[in-house]
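Chemist: This is a predicted model, with the sequence first.
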Amino acid sequence: MINNDFLTKFSQRIFNHLNDNENIFISPQNIMTAMSLVLFGAKRETRKILSEFLGIDDNSKIEEFQKSILNDEVFQSLAAAWFRDNLVFENSYLDFLKRIECKSETLDFSDQKSKDLINEWVEKATNGNIKDLIKSTNENTALVLTSVCNFIGKWNHAFDKKKTKNSKFELSNGKTIETPMMNMKEEFLYAETDEYQMISLYYQSGYYMRIYLPKESKNSFDLEELDNHFAKKAEETKVDLSLPKFKMSKEYDLKEKFAEMGLGNIFSNKADFSGISKDLFVSDIVHKTFVECEEKGTVASAATGVSMALRCCVRMPKEVVFKADHPFIFTINKNNQILFLGKVENPND
């Protein structure tokens, strides 16, 4: 079974680059799904740069990762490759897509209806949570790679709606707002460090949300270090838990972010994706997400679209209090695989 440490490191790097005083919600697993489809066909310097960025290299490992992606009644993940209808693509790449059961379809990208077909597929696959992922296509579009995922998790211990009360939530700037706060007393896996309280709230089928609540707002966040500490020190503990309800939709221009993080090569004329087809470069990467957390459980969706164009254009007390009344970080996971990563800066936003 593939080791998911590379996904944890990838999650941390993206989060660090996005982290500011606003809500964040991304799916590192979903982004990796799409970007590893790109990496499979990268060659020479482009492959070196992209593999170092993603933390995965050998094509057999890429295929192993793709085949290890969770799919069950709680979490579903799909990928699709949309090819330009009059362009020749490498048979080895097409065979790879077949082996990982990636949907493949040819389109006339000069017709804007092609964009609508892709967006309809994404919207349907995410139960309507992600709309209009791809903004446009044109005669230079050669390939669009899309990955989607959908999560519907019911808590093992549901919150009682009657106990949900408006409570104060302190923002990073020191201001306070009123927000619906869910409350319960129950035993949870819990651990803490000098800087963080951590708790795992389990859904059905082994999925869980892990919440990292800083004791001070400016504490640094090291996901791998905190998870290692949790694995060693977490104990079943009676917790007086308060957690805000929250709902957010986010959109990220990852082309801009990834270029800032040193991935400029794949967006330039220097890009080499000859393992897919000749004269390709990445023209756009967009990532859209949705999450709603309430008394019964959590719904989350994500989609990533990678457009490629032709180069013609360029230990604890028996009871503790865990009151998430200020910004916190959370993940949704199974088997140590980070499916979603977020920060609640303002649950009302």
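Modeler: Good, I have the coordinates. Numbering: from 1, shown residues only.
Chemist: okay, CA-based contacts and neighbour counts for the rest of this
Modeler: Fine.
Chemist: tell me which strands and helices the helix or strand that contains Lys124 is in contact with?
Modeler: Element membership for Lys124, per DSSP states H and E: helix 113-125. When contacts are defined as 3 or more C-alpha pairs under 8 Å, 6 or more residues apart in numbering; DSSP states H and E, helix 113-125 sits against strand 141-154.
Chemist: Next, the angle helix 113-125 makes with the strand it packs on.
Modeler: Relative orientation of strand 141-154 versus helix 113-125 (axes from the mean of the first three to the mean of the last three C-alpha atoms, to 10 degrees): 10 degrees.
Chemist: From the chain's centroid, how far away is strand 141-154?
Modeler: Taking C-alpha atoms, centre = their mean, to the nearest Å, one finds strand 141-154 lying 10 Å from the centre of the chain it belongs to.
Chemist: Can you list the buried residues in that strand?
Modeler: Neighbour counts using 16 or more other C-alpha atoms under 10 Å place 141-154 of strand 141-154 among the buried residues.
Chemist: again, but for stretch 29-49
Modeler: Neighbour counts over stretch 29-49 (16+ other C-alpha under 10 Å) mark 29-43, 46-47, 49 as buried.
Chemist: who's in contact with the spatially closest residue to Thr126 that is not a sequence neighbour?
Modeler: Excluding the flanking residues, the one nearest Thr126 by C-alpha to C-alpha, 6 or more residues apart in numbering is Asn150, at 5.6 Å. Residues near Asn150 by C-alpha atoms under 8 Å, 6 or more residues apart in numbering: 75-77, 125-127, 299-302.
Chemist: alright, now check it against this:
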Amino acid sequence: MRNRSTVEIKKLLEPQHQPPAEGQGTEPKHFKKIVILNAEFAFRLYKLIASDPSLQNVIFSPLGISSVFSMLMLGAKNETHRQLFNGLAFNLSDAEENEIHGAFNQVIHTLNQPNNITQMNIGNALFIEESLQLEPKFLNNVKTLYEADGLPISFRNTTAAENKINDYVKNKTNGKIPQAIQGLDENDVMVLLDYVLSKARWRNPFHPIFTKETDFFVDANTTVKVNMVYQKGDYDFLHDEDLSCWVVRVPYDEDYAAWFILPDMGKLKAVENALSRQVFMKWIASIKTDKIHLHIPKFSMSQFHDVKDVLQRLGMKYVFSDEADLSGITGKPNVKVSKAVHKAVLDVHEGGTEAAAAPVMESEFDSDQVPPTPTIKFDRPFIMISGHKPLRHFTVMARVIDPTAK
């Protein structure tokens, strides 16, 4: 692979390389390639995380995890670099490395704009033992390309180190993520951290007057009570006959949307096994817009992942071992990543507590000419995927088995 200079990297970040709104047709080639490859990584990662028998609900950001390890490639060398590149699903013949960094810069910068109506905080940081020193070139590149920080820390006092890291994230997310890490070890040398906070408003908020307590069927033997929001409206939706699931696209404000996937009872595992970029593209091509009765449970979830084991299963082994070559980060050999910590927070609710007018109740009738409006009720385990439409990156993926579990 050809190595480019910092000047060449910065050329990728000039305004003409910003991804245009969907449909303009002027999207740079490298951005489209990276979108496709990153989607492949997202679904591969979902399957690995969801296969953990200790997890019921699942929430994570594929964009957050892929961006922090793409950032690490800036300082990785030799086999460590190759494993990171391939583990992230990038192909040496399909995407130049610096084009990858440029694309991630565009995505992170767009999503983290403070004036965005939709609150999306995606952040990366590298905490390194204070006796080591970060290479100036690496530190400059992670700030420029990933809006990330490289910070010295003493791991000898694990409590103080945890407090410092948690305070850092708490500050970056305005207190929305008060704790991002736990279980540090005094022998840790380098901790990678990424976090995502997703708090979005629906384009058409659900009015609280229609929210009702109802049953949610966790499994054949377990039922819990949830507050279910409701709205009748025009939505993009379909029923996938092959996979036995409903798919509904619910737009947020701005360019975000959430895809809610509701498998038929007992079909969750089959749908999870089939999830792929190709299936998702098929849904996009087949979806139709019509009126439906939509019921979604309110829920709030947060989850902590040490993704070390998952990423090792994707082939990224050296970076966590004594064979790691991260000499581009510290200038020293045999420095490895001790922990790779990921924290995700998701809040789904009516999407507005103030309304300008009372909602209008619509009557429903059946006739030979007018078919009844379908009812899609998310009262059993489902999958949620949210993303930014023009950027076409998945910001959050979640599996909701029990919406009452935090």
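Modeler: Perfect, thanks for sending it. Since the model is a prediction, treat every value here as computed from it, not as a measurement.
Chemist: so what number do they get for TM-score?
Modeler: The TM-score (TM-score structural alignment, normalised by the length of structure 1) is 0.85; 330 aligned residues with a C-alpha RMSD of 2.4 Å.
Chemist: Pull out the buried members of the contacts of Asn150 of structure 1.
Modeler: In those, burial by neighbour count holds for 75-77, 125-126, 299-302, counting by 16+ other C-alpha under 10 Å.
Chemist: Among those, which lie within strands?
Modeler: Within the buried ones among the contacts of Asn150 of structure 1, residues falling in strands by DSSP state E are 75-77, 299-302.
Chemist: from the residues you listed, which two are the most distant?
Modeler: Pairwise distances across these (C-alpha to C-alpha) peak at 14.1 Å, for the pair Ser77 and Val299.
Chemist: separation between the counterpart of Met182 of structure 1 in structure 2 and Phe299 of structure 2?
Modeler: Per TM-score structural alignment, the equivalent position to Met182 of structure 1 in structure 2 is Val229. Counting by C-alpha to C-alpha, to the nearest Å, the separation of Val229 of structure 2 from Phe299 of structure 2 is 10 Å.
Chemist: Now for the two: what residues contact both?
Modeler: Applying C-alpha under 8 Å, 6+ apart, one finds that Val229 of structure 2 and Phe299 are jointly contacted by His349.
Chemist: in the stretch 201-350 of structure 2, which spans are strands?
Modeler: Here the stretch 201-350 of structure 2 has its strands, by DSSP state E, counting those that start in this stretch, at 212-219, 222-240, 245-251, 256-263, 288-297, 299-306, 339-348.
Chemist: Include mean neighbour count and distance to Leu92 of structure 2 when you put these into TSV, please.
Modeler: Putting the strands of the stretch 201-350 of structure 2 into TSV (neighbours: other C-alpha atoms under 10 Å; distance: least, C-alpha to C-alpha, whole Å) gives the following:
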stretch	mean neighbour count	distance to Leu92 of structure 2
strand 212-219	16	43
strand 222-240	18	35
strand 245-251	21	34
strand 256-263	22	31
strand 288-297	18	37
strand 299-306	17	28
strand 339-348	20	24
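Chemist: nearest to Phe206 of structure 2, of those strands?
Modeler: strand 222-240 (5.9 Å).
Chemist: From the rest of the structure, what touches the closest one?
Modeler: Contacting residues not belonging to strand 222-240 of structure 2 are listed as 206-208, 210-218, 245-250, 283, 286-298, 349-350, 402-404 [C-alpha under 8 Å, 6+ apart].
Chemist: Need the strands of the stretch 201-350 of structure 2 in TSV (columns: distance to Glu272 of structure 2).
Modeler: Listed next are these as TSV, based on distance: least, C-alpha to C-alpha, whole Å:
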stretch	distance to Glu272 of structure 2
strand 212-219	16
strand 222-240	14
strand 245-251	11
strand 256-263	9
strand 288-297	20
strand 299-306	19
strand 339-348	20
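Chemist: among those, which is nearest Asn140 of structure 2?
Modeler: Asn140 of structure 2 lies closest to strand 339-348 among the strands of the stretch 201-350 of structure 2, at 21.3 Å (C-alpha to C-alpha).
Chemist: In structure 1, what range does the closest one match?
Modeler: With TM-score structural alignment applied, strand 339-348 of structure 2 matches the range 284-293 in structure 1.
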